[in-house]
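> I would like to see how this sequence folds:
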Amino acid sequence: MTDVRPYFVPGADAVTVSDWSQLVDGTWESLGEEVENWDYRTDLRLRCAVEADVARIRADTHLTDGSPLAFHFGWRASDTYLVGPSTRVPLVNRQFDVEIEIDPQFAGASIVLTRRLVLERDRFSPRAGEASRAGSILWSHEQPLRLMGQEALFPTEVVDFEAFGIDPGASWHLVMPASPDEPAMGALLLLLNPLDTKLVKAVQRVKNHSDEQLALIEGMEEGVVDEMVRWSLAHWDELGECDPESFGAAARTLTSRVLDEPAAWASDAVLRSSMDLRSSIAAGTRAIGFGRSLS
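Down below sits the predicted model:
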């Protein structure tokens, strides 16, 4: 589809940008359509190179009067609809690199990386065909990026539930840490009951799941997140002081993404509105990419 705007815009080759790169263990690596092994504790730092023909841009847009133009680099979450802060670079230099950081607490399951060149101030005497409103987008480029796949959230093991003292009629059991201060890595263990052969096969399958298998996994995901959020609410007053690398801090981050106002649920009143809490957790869980999708 051709993008037709009501004002002059730069030619297609007036602005060129590189692909985005991701910082991984101190090294910049090419970024594809998804970030592998991402979780809600992982900061995302991206970089790209830009080459802009400044004189050409102003000539093509007829904005030769010194009107302030600037690039804005940022992102928006495509499922939670939150918009991240943008990095502003005035249209001055022909070549430059730009870096952005994505806060994992607000990223959701997928985001759209945005690059735009905008007019930053209203123009009061524009001629016909010239951009006049602050915020007018003269050039833009967007790239979708998926941050979560179908991989298991935690280490899983298939064990004899009766031997572990767990009701053998249950399909799964989440082993939670005794203290919020325990390190986040390795704090959780998801146990699967071998008697539920359908669930075990679904979890162990790497790809090409059947609809039934996806339903089993998604249902378990929602239950696991529900358990973690309820655990967080029961310890809410303690979690704010936890070490950033602790399970308590990770659980607080997850809960803040799932529920709009976690503190409002962290009271005895929650016990009297358990179904309301369950509904809110389910909706929030789906919004960040776990559990079932209604579309």
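
> Please count neighbours and contacts with C-alpha atoms only from this point.
Will do.

> how about the strands in the stretch 51-200 of the chain?
Taking DSSP state E, counting those that start in this stretch as the test, the strands found in the stretch 51-200 of the chain are 69-77, 87-90, 95-102, 110-119, 137-146, 156-158, 172-175, 189-192.

> Show the contacting residues for the closest residue to L91 other than its chain neighbours.
Spatial nearest neighbour of L91, excluding adjacent residues (CA to CA, 6 or more residues apart in numbering): A70 at 4.8 Å. Contact analysis of A70 by CA atoms under 8 Å, 6 or more residues apart in numbering lists R88, V89, P90, L91, L117, V118, L119, E120.

> ok, and the most crowded of those?
L117 (24 neighbours; other CA atoms under 10 Å).

> Now for that residue: which residues touch it?
Taking CA under 8 Å, 6+ apart, one finds L69, A70, F71, H72, I137, L138, W139, S140 in contact with L117.

> Ok, E157 next?
Counting by CA under 8 Å, 6+ apart, E157 has contacts L189, L190, L191, L192.

> Next, the second sequence, to be compared with the first:
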Amino acid sequence: MEPWLLVTEDGEIPLPEALPDWDYQMDLHLRRTVRVDLRRARAQSGLPVEAALMLAAVWTATGSNLSGPAQHVRLTDDGTRGVDLDVLLRGADLGGLLLLDTALVLAERRHDARPSSPRRAGSVLWSDRATLRLQGDAPQFPMAVIDFARTSFPDGAAWHLQISGNLESATMGSLLLLINERSTVTAAAFKNAGKPGPVDRIVLSAVYADAARTMIEHALGLDDFVEEGDFPDGSLGATLVGLFDQLFPGRSITDIRLRRRQSPALFASDLQAAVKIFEGAR
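Prediction:
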């Protein structure tokens, strides 16, 4: 197989490890060529010469919890076949780590297969995976606007902050703010974030406050989030420590963790006051 290529306005470039300037409005156009020796593939898999195969490409985005088929090509001829994969992925469906799986599979069930050979449709004869980190080094808070109805998130939720990885993981690969496109007020607020109106400011303030609460509660729930923790620059741990120090200057992690455990309602009010909810909406 040839490597995946990213199609840009300036031409095609080899797929990089990360796209630091990516955002949800940026669609991805990808290409690659795979050459399949069909006779050899069938022979080494114990399949008859007439067995139909299929070359399939599938994408998965860890940030949006979405995946889907990118392209598939049925292969019934003999000899060596070159297959051009040409894929266009909507930016609104992506986020986090993009996984690109290419696989040669059995196209249809074989009832006459030998015990040691593939027989079920979709049996994988060969596979290859490429990865692309989206927003890996971006200075902005990583986010994506998606349709929650196509995910496991509640349809009626306006946003969801996704946190993954451990405290040593890179911040921009561990955090993703998902906006439900069905919540038109919320989606509009982020679209107008450069010049927000009065309603936009209220929504943005509420999302900021909720994101800060989620991050602090996530941190306090981890045993290794402690004062003496030494986290690398750019890591999730360093980001959470920075946020904690900003919201609770002069307070210890132990004290705040105890406050949350003993008086959760007061802790919620403390956090609300710390983030200064709606103060920026004036």
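
> overall similarity of the pair, as a TM-score.
TM-score for the superposed chains, counting by TM-score structural alignment, normalised by the length of the second structure: 0.51, backed by 180 aligned residues with a CA RMSD of 4.5 Å.

> thinking again about what came up before, can you put the contacts of A70 of the first structure in TSV and add distance to I217 of the first structure?
Below are the contacts of A70 of the first structure laid out as TSV (distance: CA to CA, whole Å):
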residue	distance to I217 of the first structure
R88	42
V89	44
P90	48
L91	49
L117	43
V118	44
L119	47
E120	48
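
> Spatially central, which residue of the second structure would that be?
The centroid of the second structure falls nearest to G63 when counting by CA atoms, centre = their mean (2.0 Å).

> Reformat the strands of the stretch 51-200 of the first structure as JSON lines; add distance to T27 of the first structure.
Shown next, in JSON lines, are these (distance: least, CA to CA, whole Å):
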{"stretch": "strand 69-77", "distance to T27 of the first structure": "21"}
{"stretch": "strand 87-90", "distance to T27 of the first structure": "21"}
{"stretch": "strand 95-102", "distance to T27 of the first structure": "14"}
{"stretch": "strand 110-119", "distance to T27 of the first structure": "20"}
{"stretch": "strand 137-146", "distance to T27 of the first structure": "20"}
{"stretch": "strand 156-158", "distance to T27 of the first structure": "31"}
{"stretch": "strand 172-175", "distance to T27 of the first structure": "35"}
{"stretch": "strand 189-192", "distance to T27 of the first structure": "31"}
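
> E29 of the first structure is nearest to which of those strands?
Minimum separation from E29 of the first structure across these (CA to CA) falls at strand 95-102, 13.4 Å.

> on that earlier part again, for the contacts of A70 of the first structure, which one is nearest A263 of the first structure?
R88 (34.4 Å).

> ok, now which ones touch the closest one?
A70, F71, H72, F73 are the contacts of R88 of the first structure under CA under 8 Å, 6+ apart.

> burial measure for the aligned partner of L19 of the second structure in the first structure, as a count.
Under the alignment defined by TM-score structural alignment, L19 of the second structure corresponds to V35 in the first structure. The number of residues packed near V35 of the first structure is 16, by other CA under 10 Å.

> Could you measure from V35 of the first structure over to I111 of the first structure?
Distance from V35 of the first structure to I111 of the first structure, counting by CA to CA, to the nearest Å: 11 Å.

> ok, now N93 of the first structure?
From N93 of the first structure to I111 of the first structure the distance is 28 Å (CA to CA).

> higher neighbour count, these two?
I111 (25 against 12).

> Now the more buried one: closest residue in space that isn't a chain neighbour?
Nearest one to I111 of the first structure, counting by CA to CA, 6+ apart, is A77 at 4.2 Å.

> all helices for the first structure, in order.
54-61, 197-204, 211-234, 236-239, 247-258, 262-265, 274-287 (DSSP state H).

> Out of those, which is closest to E99 of the first structure?
E99 of the first structure sits nearest to helix 54-61 of all those, at 20.6 Å, using CA to CA.

> how about that closest one, aligned to which bit of the second structure?
Taking TM-score structural alignment, helix 54-61 of the first structure hits residues 38-45 over in the second structure.

> What residues sit buried inside that stretch?
L38, R39, A41, R42 (16 or more other CA atoms under 10 Å).

> so how far is stretch 22-29 of the first structure from its chain's centroid?
19 Å (CA atoms, centre = their mean, to the nearest Å).

> One more: stretch 58-71 of the second structure?
9 Å.

> Which positions within that stretch qualify as buried?
Per 16+ other CA under 10 Å, stretch 58-71 of the second structure contains these buried residues: V58, W59, T60, A61, T62, G63, S64, N65, L66, S67, A70, Q71.

> any idea how far the third one is from V105 of the second structure?
Using CA to CA, one obtains 18 Å as the distance from T60 of the second structure to V105 of the second structure.

> same question, the fifth one
Using CA to CA, T62 of the second structure is found at 24 Å from V105 of the second structure.

> Thought A188 was touching N180 of the second structure, still the case?
No: contact status for N180 of the second structure versus A188: not in contact, 10.7 Å apart, counting by CA atoms under 8 Å.

> Please say which of the two ends up with more neighbours.
N180 (24 against 15).
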